[in-house]
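Asks: My questions concern the predicted model and sequence given below.
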Amino acid sequence: MIRKCIALVVPARLGEDVTARSLDVRYGTLQALYGPRDCIVRGDWQAYLRADNGGNLGPNLRAMQLLHETGLYLPEVAGNALFLGSTEHGWATDAPEHLIRLAERLFDMRLVAVELV
């Protein structure tokens, strides 16, 4: 069964837009689309970050900035970062509105949730 949620997607490449979009959030699907992932849970949200430091990918400066603004300091984040909401039982839900608004402010853009085909 497909489990879709609105995810805040922060690409590593600065030329790619940060988006809020509907994704199938099953772990295997995320791993197939984005590579190996580690999950960090923080309050009402969770971040899926590259588990292997991205190989030859450079740092994801925007994801690092967003994490820093939430009070989470990581030495480096590589590859695309995915942010979702989190329930008290650890289930993925839509990315919280406050996190999307923070990304909009930090990256000076309006994020509109889009549905993937």
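Replies: Nice, I can see it.
Asks: CA only for contacts and neighbour counts going forward, please
Replies: OK.
Asks: tell me, what residue is most central in this protein?
Replies: In the chain, the C-alpha nearest the mean C-alpha coordinate belongs to Leu82, at 1.7 Å (CA atoms, centre = their mean).
Asks: and it, what does it touch?
Replies: For Leu82, the contacting residues are 7-10, 47-49, by CA atoms under 8 Å, 6 or more residues apart in numbering.
Asks: would a markdown table of those with distance to Tyr27, neighbour count and secondary structure be doable?
Replies: Converted to a markdown table, the contacts of Leu82 look like this (distance: CA to CA, whole Å; neighbours: other CA atoms under 10 Å; DSSP: H, G, I helix; E, B strand; the rest coil):
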| residue | distance to Tyr27 | neighbour count | secondary structure |
| --- | --- | --- | --- |
| Ala7 | 13 | 27 | strand |
| Leu8 | 16 | 27 | strand |
| Val9 | 15 | 23 | strand |
| Val10 | 18 | 24 | strand |
| Ala47 | 12 | 23 | strand |
| Tyr48 | 10 | 21 | strand |
| Leu49 | 12 | 24 | strand |
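Asks: Please compare the first structure with the one that follows:
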Amino acid sequence: MRTICTALIVPVRTSEPVRVQNIVVGRRALEDLVGGEIETVTRGDWDVCLNADGVNAGLPPNLRAAELMRDCGLDLADAARGTVVFLGRGSHGEPADAPGHLVKRAEDLYGGLAA
């Protein structure tokens, strides 16, 4: 069974819009989005998926994702490299849609989100 969730995707390039997108949640799909092996950090009802080797690989800092994380109580500014993906976290740890409060905060920070 494939799990499809609505993800909040924050590209590293500021010329690309922050977007909300339905994705098939799985290691391979997330690795494709972040550009390498994923590292997942949990904060309350959401997870942030980062490139695990972003610093060593010399990926550029993702200032928008770092700002959003910091604004939501998670300070991982140096770890936010390359594209960053936010997902929700279900009551049993399963992937879920990105929570509305996180999407709303991203809208507040960056204007309308692309679909």
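Replies: Thanks, I have it. The structure presented is a predicted model; accordingly, all values stated were derived computationally and were not measured.
Asks: Which of the contacts of Leu82 of the first structure sits closest to Phe107 of the first structure?
Replies: Checking these against Phe107 of the first structure with CA to CA, the nearest one is Val10 at 10.3 Å.
Asks: May I see the buried residues of the longest helix seen in the second structure?
Replies: When the second structure is parsed with DSSP state H, its longest helix is helix 100-110. By neighbour count on 16 or more other CA atoms under 10 Å, the buried set for helix 100-110 of the second structure is 102-103, 106.
Asks: and the gap between Leu106 of the first structure and Arg26 of the first structure?
Replies: Using CA to CA, to the nearest Å, Leu106 of the first structure is found at 28 Å from Arg26 of the first structure.
Asks: go on, Arg105 of the first structure?
Replies: Applying CA to CA, the value for Arg105 of the first structure to Arg26 of the first structure is 29 Å.
Asks: ok, now Val41 of the first structure?
Replies: Separation of Val41 of the first structure from Arg26 of the first structure (CA to CA): 16 Å.
Asks: now Gly90 of the first structure
Replies: From Gly90 of the first structure across to Arg26 of the first structure, the span is 13 Å (CA to CA).
Asks: likewise Gln46 of the first structure?
Replies: Taking CA to CA as the measure, Gln46 of the first structure and Arg26 of the first structure are separated by 14 Å.
Asks: The two: which is more packed in?
Replies: Taking neighbours as other CA atoms under 10 Å, Gln46 of the first structure and Arg26 compare with Gln46 leading, 22 against 14.
Asks: Can you give the distance of the helix or strand hosting that one from its chain's centre?
Replies: Assessed by DSSP states H and E, Gln46 of the first structure sits inside strand 45-50. Distance of strand 45-50 of the first structure from its chain centroid, counting by CA atoms, centre = their mean, to the nearest Å, is 6 Å.
Asks: Which strands and helices lie in contact with it?
Replies: strand 37-42, strand 81-86 (3 or more CA pairs under 8 Å, 6 or more residues apart in numbering; DSSP states H and E).
Asks: So what's the gap between stretch 94-114 of the second structure and the chain middle?
Replies: Its chain's C-alpha centre and that of stretch 94-114 of the second structure lie 10 Å apart, by CA atoms, centre = their mean.
Asks: now stretch 11-20 of the second structure
Replies: Mean C-alpha position of stretch 11-20 of the second structure versus that of the full chain (CA atoms, centre = their mean) differs by 11 Å.
Asks: ok, now which ones touch Tyr48 of the first structure?
Replies: The contact partners of Tyr48 of the first structure, by CA under 8 Å, 6+ apart, come to 37-40, 81-83.
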